[in-house]
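A.B. asks: Kindly return the folded structure for what I paste below:
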Amino acid sequence: MVESDDPLLTLVLQSLDDDQAQDLVTIDLEGKSSIADFMVIASGRSTRQVAAMAQKLGERLKKAGFGNPRVEGLPAADWVLVDAGGVIVHLFRPEVRSFYNLERMWGFDGPSGAA
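C.D. replies: Take a look at the predicted model:
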């Protein structure tokens, strides 16, 4: 797991780690985009796991005082986006993740690019 000085990013990474997310990638967007400070991309083994990770992450963020994040992509849960303000989280089923390949679009080679 990545250590971070950003409490929001730390909570996101810990939540995903607790829920057994796979192939976590953290992309630092500072200076590259105004949408957020960080983008986190992770995979779940099934639509059920992807949906559960997104819902639990939303609950944990709210409980920790980070507001009510916007969640898009439920109930299909092939690709769920959680907008937590400073951190944007993309949760995918592995096949969908490889199809869209967001890591490459942001200058990473794949799940092993950074974590």
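A.B. asks: can we go C-alpha only for contacts and neighbour counts from here?
C.D. replies: Fine.
A.B. asks: Just the endpoints, please. Distance across stretch 98-108?
C.D. replies: Its start and end residues considered, stretch 98-108 measures 13 Å (Cα to Cα, to the nearest Å).
A.B. asks: same deal with stretch 72-83?
C.D. replies: End-to-end distance (Cα to Cα), stretch 72-83: 8 Å.
A.B. asks: How far off centre is that stretch?
C.D. replies: Between the centre of stretch 72-83 and the centre of its chain there are 11 Å (Cα atoms, centre = their mean, to the nearest Å).
A.B. asks: which ones are touching the closest residue to residue 94 other than its chain neighbours?
C.D. replies: Spatial nearest neighbour of residue 94, excluding adjacent residues (Cα to Cα, 6 or more residues apart in numbering): residue 43 at 5.8 Å. Neighbouring residues of residue 43 by Cα atoms under 8 Å, 6 or more residues apart in numbering: 21, 22, 23, 24, 50, 91, 92, 93, 94, 97.
A.B. asks: run this one through as well so I can compare:
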Amino acid sequence: MHRFSEPLGATLAASPNVTPSPGTEDAEALHKLVIDSLDADQAVETVSIPLAGKSSIADHMVIASGRSSRQVASMASKLSEKIKAEFGRSPRVEGLQTADWVLIDAGDVIVHLFRPEVRSFYNLERMWSFGEESPTGTA
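C.D. replies: As a prediction, this is how the structure comes out:
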């Protein structure tokens, strides 16, 4: 398992290759595309955490699991292709080679795709919940 020395979101959010969308309508459309794509690919335990007004890195963070590395890689590749086709920009993708934890930085939406064991180890939902009871589940 690959261990990261710093949170991936912090590294990728500052990436010059990803330009945030100009408006909240684009952010919401991107968020919907992400949720719909993960749902179609049978992602497990999809959670969406609203970040607007709480963090400057993105408007939404979506966390989901795949049943295997193969499913995680497939979901990430399909989602990246859909974002490029729909919005005309290529999101930055990290971790696709091993697919234990794949991060997709699409500007206004950051997506974390995990194998279940890796997801429970890092427990990003708790770290990003901002003291709320629980993040918004979408699945």
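A.B. asks: ok so, going back, counterpart of the residue nearest to residue 94 of structure 1 in structure 2?
C.D. replies: Aligned counterpart of residue 43 of structure 1 in structure 2: residue 65 (TM-score structural alignment).
A.B. asks: Quickly note the distance from that match to residue 24 of structure 2.
C.D. replies: Distance from residue 65 of structure 2 to residue 24 of structure 2, by Cα to Cα: 26 Å.
A.B. asks: Now do the contacts for the counterpart of residue 59 of structure 1 in structure 2.
C.D. replies: Under the alignment defined by TM-score structural alignment, residue 59 of structure 1 is paired with residue 81 of structure 2. By Cα under 8 Å, 6+ apart, the residues touching residue 81 of structure 2 are residue 90.
A.B. asks: Distance of residue 81 of structure 2 relative to residue 12 of structure 2?
C.D. replies: 18 Å.
A.B. asks: for residue 93 of structure 2, same thing?
C.D. replies: Distance from residue 93 of structure 2 to residue 12 of structure 2, by Cα to Cα: 9 Å.
A.B. asks: Tell me if residue 98 of structure 1 really is in a strand.
C.D. replies: No: if the criterion is DSSP: H, G, I helix; E, B strand; the rest coil, then residue 98 of structure 1 is helix and not within a strand.
A.B. asks: Residues contacting stretch 106-120 of structure 2, please?
C.D. replies: With Cα under 8 Å, 6+ apart as the criterion, stretch 106-120 of structure 2 contacts 9, 13, 18-21, 27, 30-31, 57-69, 72, 76, 83, 90-92, 99-105.
A.B. asks: Now do the match of residue 59 of structure 1 against residue 136 of structure 2, distance only.
C.D. replies: For residue 81 of structure 2 relative to residue 136 of structure 2 (Cα to Cα), the value is 25 Å.
A.B. asks: Same check on residue 119 of structure 2?
C.D. replies: Taking Cα to Cα, one finds residue 119 of structure 2 at 17 Å from residue 136 of structure 2.
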